[in-house]
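Enquirer: Sharing a model prediction with you, sequence too.
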Amino acid sequence: MANVDKAKSLSSLLNGIAQKVYYSNTEITEELLKNELYPDLSQEEFHLLHDKMKALLKSIATADMDHSQLEAFLTAQTKKQGVGGVSSEQAVALSHLWKTQRVRVRESLLSQSCWEPGLRGLSWRVDLHTASSQRNAFDSGPVALLEMELGRTGQDSEFVCLELDDAKLNQVLRKMTDIQESIDSIVHHC
């Protein structure tokens, strides 16, 4: 019976951590989890357990581990000796939580990492003026028309239209190249 209670407490601890970290449930605190689930542990012992489970869950979530990756990770963790390792009961609880909440945790992480407003769509075309449709000499070149659909989660889209001549279009393309090079340099240094 004690093992069942221990497993339930560990499962509830992991659920509480997930609620706090991934689902922004501000009612869940470390103190609440300790008092409700592990009243017999000292504050220091609980803090170590809490931080260890939180770190393991973050590692699993950050890597978005599939079933085989999770099993390999947890097997390696159970083979560690001392403070860094996990017990087989902890591995089972972590595995169960991840199998039941992987999709929801992933969606939460994605929503937390998105910039708002976001680009929902982009369409473009190039218009050429014919000799008979020219209004003046300035309008004689091609014109790029860009339409961007921007929006925040849960709100209607806004549309922004840009009209760019050849020089402005080349300027925009150079800026986009600079941005891509900056992103590439950051990614390659990580």
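Expert: Done, it's in. Residues are numbered from 1 along each chain as shown.

Enquirer: C-alpha only now, for contacts and for neighbours.
Expert: Fine.

Enquirer: Can you check my assumption that Asp40 lies in a helix?
Expert: No - Asp40: not assigned to a helix; according to DSSP: H, G, I helix; E, B strand; the rest coil it is coil.

Enquirer: OK, contacts around it?
Expert: For Asp40, the contact set (Cα atoms under 8 Å, 6 or more residues apart in numbering) is empty.

Enquirer: before we move on, what about Arg102?
Expert: Under the criterion of Cα under 8 Å, 6+ apart, the contact partners of Arg102 comprise Ala61, Asp64.

Enquirer: mind checking which helix or strand it is in?
Expert: The secondary structure element spanning Arg102 is helix 88-113 (assigned by DSSP states H and E).

Enquirer: With Ser12 instead?
Expert: Since the elements are taken from DSSP H and E, Ser12 ends up inside helix 2-22.

Enquirer: Put this next to the previous one:
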Amino acid sequence: MAAQLSAKSVLGVLNGLSRRLYFGDESMTDEFLREQVEYGGSIEEFSAILKRYESLLVSIAAAHMEFTQLQAFLSSQTKKRENPLSEDDVPVLQKFWKSQRTKIHEALVRRSHADGQLTDLSWRIDVKSKARNLDQINQPTAIVEMQIDQSVGKGREILRFEMDEQHTKDMLQHINDIQTQIDKFTK
């Protein structure tokens, strides 16, 4: 039978697993976690313990559980016939989730943006004072810069472009069409 982990060790395991699962910290190996919590049992027993906590953490994070949902979930886990959750682990999991819920949710959201996310938009209006054609002189042009954070590990991309009056009107119409469609789904 596997030895029971102390509350401090359970919290350490949960923090290590969350760093590995949601924040890409590959240094949080099973062996490293075992050393950190000074587990005295076999490697196989510790692997089973990690698997149990990982399963709980994945379920909790995937559902982005509120506190009342978490309480009900953990209560049901303590009543399971096979491999029930210890009553001593419940407050530790609650404490962990209370402090890490937002961070883990944000990490999951960041990970779900496959093509990047717009993080900054800036613009200015320039008036051309020189041009090949006289009809282009004194015409306003919008210069737009968009900063896009790429998915995890790919950095940032900066996109710059110019738009004349007609292109700006066309783009605004497209944005209004998008807003109309979003409004339809949110009502």
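Expert: Perfect, thanks for sending it. Bear in mind that the values here come from a model prediction, so they are computed numbers and not experimental data.

Enquirer: how far apart are the helix holding Arg102 of the first structure and its match in the second structure?
Expert: Taken over the aligned residues, the distance from helix 88-113 of the first structure to the second structure averages 0.9 Å (mean Cα distance after the TM-score superposition for the first structure).

Enquirer: quick one: that helix to chain centroid distance?
Expert: Between the mean C-alpha location of helix 88-113 of the first structure and the chain-wide mean there is a distance of 13 Å, by Cα atoms, centre = their mean, to the nearest Å.

Enquirer: before we move on, what about stretch 112-125 of the first structure?
Expert: Centre to centre, stretch against its chain (Cα atoms, centre = their mean), the figure for stretch 112-125 of the first structure is 16 Å.

Enquirer: Show residues contacting that stretch.
Expert: Contact with stretch 112-125 of the first structure is made by Ala144, Leu145, Leu146, Glu147, Met148, Glu149, Leu150, Gly151, Arg152, Thr153, Ser157, as judged by Cα under 8 Å, 6+ apart.

Enquirer: Touching, the fourth one and Cys161? I think so.
Expert: Yes - distance between Glu147 of the first structure and Cys161: 4.4 Å, which falls inside the contact criterion (Cα atoms under 8 Å).

Enquirer: The two: which is more packed in?
Expert: Here Glu147 of the first structure and Cys161 are compared on neighbour count by other Cα atoms under 10 Å; more neighbours surround Glu147, at 16 against 13.

Enquirer: which one is the residue nearest the centre of the second structure nearest to, not counting chain neighbours?
Expert: Centre of the second structure computed as the mean C-alpha position; nearest residue by Cα atoms, centre = their mean is Ala107, 2.0 Å away. Leaving aside its sequence neighbours, Ala107 of the second structure sits nearest to Tyr22 (Cα to Cα, 6 or more residues apart in numbering; 6.1 Å).

Enquirer: What's the match for the one you found in the first structure?
Expert: For Tyr22 of the second structure, the aligned position in the first structure is Tyr22, judged by TM-score structural alignment.
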